[in-house]
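[1] Predicted coordinates and the sequence they were generated for:
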Amino acid sequence: MNLSVVIPAYRSERWVGRAIRSALAEGVADRNVIVVEDGVLDGTAQVVQATGARLTSLQRNGGAPHARNLGLAQVDTDYVMFLDADDYVENGLLAGLVGALERERADVAIGPWVYDGDGRERGMLRQPPALDNAERIFHWVMHAFFPPCCIAWRADAIRAIGGWDERLRKDQDGELVIRALIRDLKVAVSEQGNGVYWQHDSPHRVTKAQIKDVMYAADVVFAQLEGWVRSRIANGSAGDERVSLGRFCCKTAWVAYAYGDSAAGAKWSAKARELGFHNRGYNYRSALLASVLGIRISSRIKASTRLVYRRIAQR
């Protein structure tokens, strides 16, 4: 298979073997499974060496984007997937992604995926919709995302847009995809197989990022989206992207308030209003809740409700 799988591994001895074996089972050559151990902190190296995959061990933790970029530098196949160490692939996903990339001469291919994890039921299969890049940009940031375990790239294309942003500790994959869409990389969709986005309670997961990291990532993504929207307005091709950008700001405000950062929440709410999005909620339910309780209280209620549901599901 003309595809490499790059796996950043941080304290991953419990999961990384499964990730590697899933790639090998899908037809990836062992020399094309590239694991970058992001800090020698547990038995990850021994697990990797037992599989025959390539291993690069960093003595100090440099962050997942840095590890992925180091892995990308070792790729000599036409295509690459960045598979997190706790996720895996199955049912012919990789063949479907490579087939879509080659058939459509695309730069990025997105396939189906499911949630699964410790103490939870396996989720429904999530299929990427067929959208153009402009539609997909705000679909991605507002409604749906697709994790790295279901996305493959043409290696030269991801290199051409600069690879992974090593400044980010949160939303690294989202920022990369937004950047790719804004740069007008061609996207293909596959319906074959699936990735498995594994959920667990390790304190080292990226999803445990601090609010400052969440807000920094939002600033980076907003700057890219704002420049893109302005260029579309200038050349007369804009639709309702300005209001959609305001909706993104409103959602970011809710996230800030949910984390207890009122200053950031007020900043993003003001940005939303400047862009013409005057609704206090980013969707129907949040708008209804905010109309009764206000954004600050509503956002904390929504955040608490999600946490309760998550704990119930893990019992």
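    Alright, I've got the coordinates.
[2] Going by C-alpha atoms from here, please, whenever you check contacts or count neighbours.
    Will do.
[3] And the helix or strand containing V36, what does it pack against?
    For V36, the element it lies in under DSSP states H and E is strand 33-38. Helices and strands touching strand 33-38, by 3 or more C-alpha pairs under 8 Å, 6 or more residues apart in numbering; DSSP states H and E, are strand 3-9, helix 16-25, helix 44-51, strand 54-58, helix 64-73.
[4] Select, out of these, the one closest to D116.
    Closest to D116 of the helices and strands packed on strand 33-38, according to C-alpha to C-alpha: helix 16-25, at 13.8 Å.
[5] Centre of the chain to that closest one, how far?
    20 Å (C-alpha atoms, centre = their mean, to the nearest Å).
[6] Report the distance from stretch 260-269 to the chain centre.
    24 Å.
[7] got the contact list for the strand holding V36?
    If you take C-alpha atoms under 8 Å, 6 or more residues apart in numbering as the criterion, strand 33-38 is touched by 4-10, 20, 23-24, 44-45, 48, 53-64, 67-68, 70-71, 74.
[8] And for stretch 301-309?
    Residues from elsewhere that reach stretch 301-309 (C-alpha under 8 Å, 6+ apart): A258.
[9] Could you pull up the contacting residues of the most centrally placed residue in the chain?
    By C-alpha atoms, centre = their mean, the mean C-alpha position of the chain lies nearest to D173, the distance being 3.5 Å. D173 sits next to P147, P148, W164 when contact means C-alpha under 8 Å, 6+ apart.
[10] okay if I get these as a markdown table plus secondary structure, neighbour count and distance to L101?
    Shown next, in a markdown table, are those (DSSP: H, G, I helix; E, B strand; the rest coil; neighbours: other C-alpha atoms under 10 Å; distance: C-alpha to C-alpha, whole Å):
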| residue | secondary structure | neighbour count | distance to L101 |
| --- | --- | --- | --- |
| P147 | coil | 21 | 18 |
| P148 | helix | 21 | 16 |
| W164 | coil | 21 | 20 |
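[11] List just the nearest of those residues to R105.
    Here the nearest of these to R105, counting by C-alpha to C-alpha, is P148; it sits at 20.0 Å.
[12] what about the closest one, distance to G265?
    29 Å (C-alpha to C-alpha, to the nearest Å).
[13] this is the comparison structure:
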Amino acid sequence: MMKELPSVSIIITTYNHAQYLQDAIHSAMAQTHSPYEVIIIDDGSTDGTEKEVKQYKNVKYIWQENSGLSAARNKGIAKCKGDYVVFLDADDMLYPNALATNLKYFHLHPACGYVSGWYDAMNENKKIIGIYDTPPPQKDHFLYLLKNNYIGMHATVMYNTKVFEHLKYDEKLRACEDHDIYLKIAKKYPVFSHSEKIAAYRFHDHNMSHNIKLMLSNALKMLDKNRDDAFDPRAKMCYLAGKRNYRAYYADIVLGRIKNENPGYKPKTSLYERKLLWTQRPAQLIKYYLQRIVKSTKNIFQKKPFIRGHVNFGDLHRTKPLSRIFGYDRGGPIDRRYIEDFLKENASCIRGNVLEIGDNFYTKAFGGQRVAKSDVLFVNDSNKEATIIGDLSHADHIPDEQFDCIILTQTLHLIYDFDAAIRHCCRILKRSGTLLLTVPGITQIDYGEWHDTWYWSFTGRSLLKLLTTRFNPMDIQVQTHGNVLAATAFLYGLGKDEVNDKLLSEHDPHYPVIIAAKAVKN
């Protein structure tokens, strides 16, 4: 008689992350080892999360008053029925082999309380921007966890559900509740960690980890509550090292942020964060302030601050960029700021039947309840979100006048026959439908997958000329975004938060980082 396969529950916790939830659900349902159940715990969302979930018949939806992550996970534990359980945050994704891989290691180590793996970092648009592959410990996991949360991403962990018969997430912790449960389990059970990548962590502007005070205060509280009065000397040393490591980690984040503040504007760092720097990085902070004072004084007395031959290039005195992936690894690309400002300005046009290329992230983010139907066009069938397969320059299979809005951001330069692509956009738009288009101006060429199909850059005049071949000139609005600082920072790969926002907003048409256009079919 064939042995019954182990059952796994996937619990997805969410709070106002409806725009990402579809990705999380799809990744849960696409497992090579099918989950026994997928449960959504909605922690009091107000962004249409329930409507997003209701389209999935095989997903169980549970709503609760906003009570925090720990309470949401505890509710999921109470409702799940699997032999094993995985917790997935709504803005993250599992790789298809996630369940099968961790079950493989549970088969080899059946006494374990949990098995954990590794993960990739991705940006808001699901592009991989980093790999987390530090070798995991093979013993003394509790001691390692006291020093450092080596697991990093909660979705890489599969728990034996039996551990939760006696353990629960601490609902008094508003952050670091995952690190806390790892410590509790590693103290009572054997655990195992491997280095196979099984998930992707999404970085975006609303990650809870951006709140330094919340994260650090809860991290220190969490370590304190796991300090046993009967600690042996090794455990005590690891506990003290863990507190130092957490303080140093968040101090370095703040130091990187403060170095990129503009002296003329209100600082982005809080009083709590600056106090942290004074205690953890006093020498670096004093050096930074002295350099800023010297620089300001020089500018006061120097009538010609840019004397020929005496320009101070500073950190930019280099021939290689700071980031080769457009700043995704430094807080997000500068051009995204302009793209999103343009779409926000024209959000009322994103309505009815909307077509977006690649994914429907912007459709959901800026269209909201105005969107009746969302379609995604992709060049091949590798994208599970795609509802239409094909090349936009060979789109004869798409019927005429189908869409009220087409969102085409940073894609036209990858299409060799861009004129045909614009022709098809005009054809498949309904009367009074709107094309919202952005293209690169001053830019690097991708080092990765788009390198071989990166054909064009545009100017405001060239884009206007192109659009007037298909649209009435009176119904076209073209605008450029950027200035010499924005263009330089973008080429070097600086992140959008590393340059003062007021400086980015200054417009100089001679340095277009992107060109944006709105064209209405009449």
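    Structure's in. What do you need? Predicted, not measured: the structure shown is a model, and the values here were computed from it.
[14] quick one: the equivalent of A209 of structure 1 over in structure 2 and S217 of structure 2, what's the gap?
    Using TM-score structural alignment, the partner of A209 of structure 1 in structure 2 is N211. To S217 of structure 2, N211 of structure 2 is 10 Å away according to C-alpha to C-alpha.
[15] Same question for T480 of structure 2.
    Counting by C-alpha to C-alpha, the gap from T480 of structure 2 to S217 of structure 2 is 44 Å.
[16] Neighbour count for those two, which is higher?
    A side-by-side neighbour count of T480 of structure 2 and S217, using other C-alpha atoms under 10 Å, places T480 first with 24 against 16.
[17] Which elements pack onto the helix or strand hosting the more buried one?
    In this assignment (DSSP H and E), T480 of structure 2 forms part of strand 476-481. Applying 3+ C-alpha pairs under 8 Å, 6+ apart, one finds that strand 476-481 of structure 2 contacts helix 460-467, strand 514-520.
[18] what stretch of structure 1 lies opposite that strand in the alignment?
    Using TM-score structural alignment, strand 476-481 of structure 2 pairs with nothing in structure 1.
[19] just to revisit the earlier point, save the helices and strands packed on strand 33-38 of structure 1 as TSV, and put in distance to I301 of structure 1 and mean neighbour count too.
    TSV is the format used below for these (distance: least, C-alpha to C-alpha, whole Å; neighbours: other C-alpha atoms under 10 Å):
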stretch	distance to I301 of structure 1	mean neighbour count
strand 3-9	35	28
helix 16-25	36	21
helix 44-51	39	17
strand 54-58	41	17
helix 64-73	32	21
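[20] coming back round to it: what helix or strand is the residue nearest to the centre of structure 1 located in?
    helix 172-182.
[21] Return the list of helices and strands in contact with whichever helix or strand comes after that helix.
    Per DSSP H and E, the first helix or strand lying C-terminal to helix 172-182 of structure 1 is strand 187-189. Under the contact criterion of 3+ C-alpha pairs under 8 Å, 6+ apart, strand 187-189 of structure 1 touches helix 93-104, strand 108-110.
[22] mean shift of the first one relative to structure 2?
    Pointing back at helix 93-104 of structure 1 there. Per the superposition on structure 2, helix 93-104 of structure 1 and its aligned residues are separated by 1.5 Å on average (mean C-alpha distance after the TM-score superposition for structure 1).
[23] In structure 2, what stretch matches that helix?
    Using TM-score structural alignment, the residues of structure 2 aligned to helix 93-104 of structure 1 are 98-109.
[24] Tell me how far the corresponding residue of structure 1 for S193 of structure 2 lies from H139 of structure 1.
    In structure 1, the residue paired with S193 of structure 2 is V189, using TM-score structural alignment. To H139 of structure 1, V189 of structure 1 is 15 Å away according to C-alpha to C-alpha.
[25] Which one's more surrounded, the two?
    Neighbours were counted for V189 of structure 1 and for H139 using other C-alpha under 10 Å; V189 has more, 23 against 15.
[26] which ones are touching that one?
    L97, A100, A109, I110, G111, P128, P129, A130.
[27] change it to 7 Å
    Shown in contact with V189 of structure 1 (C-alpha atoms under 7 Å, 6 or more residues apart in numbering): A100, A109, I110, G111, P128, A130.
[28] of these, buried ones?
    A100, A109, I110, G111, P128 (16 or more other C-alpha atoms under 10 Å).
[29] The second one: what's it in contact with?
    Which is A109 of structure 1. For A109 of structure 1, the contacting residues are L97, A100, L101, I151, A152, W153, V187, A188, V189, S190, by C-alpha under 7 Å, 6+ apart.
[30] farthest-separated two in these?
    W153 and S190 (12.9 Å).
[31] one step back: export the helices and strands packed on strand 187-189 of structure 1 to TSV and tack on distance to I301 of structure 1?
    Putting these into TSV (distance: least, C-alpha to C-alpha, whole Å) gives the following:
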stretch	distance to I301 of structure 1
helix 93-104	38
strand 108-110	33
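[32] for the ones you listed, which one ends up most surrounded?
    Most buried of those, by mean neighbour count (mean count of other C-alpha atoms under 10 Å): strand 108-110, with a mean of 27.
[33] which is the next helix or strand following that one?
    As assigned by DSSP H and E, the chain's next helix or strand after strand 108-110 of structure 1 is strand 113-117.
[34] quick one: buried residues of the very next helix or strand once past that following strand?
    With elements assigned by DSSP H and E, the helix or strand that comes after strand 113-117 of structure 1 is helix 133-142. For helix 133-142 of structure 1, a neighbour-count test (16+ other C-alpha under 10 Å) marks N133, A134, R136, I137, F138, V141, M142 as buried.
[35] I'd like the residues you listed written out as TSV, with distance to R296 of structure 1 added.
    Putting those into TSV (distance: C-alpha to C-alpha, whole Å) gives the following:
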residue	distance to R296 of structure 1
N133	33
A134	31
R136	29
I137	27
F138	24
V141	21
M142	20
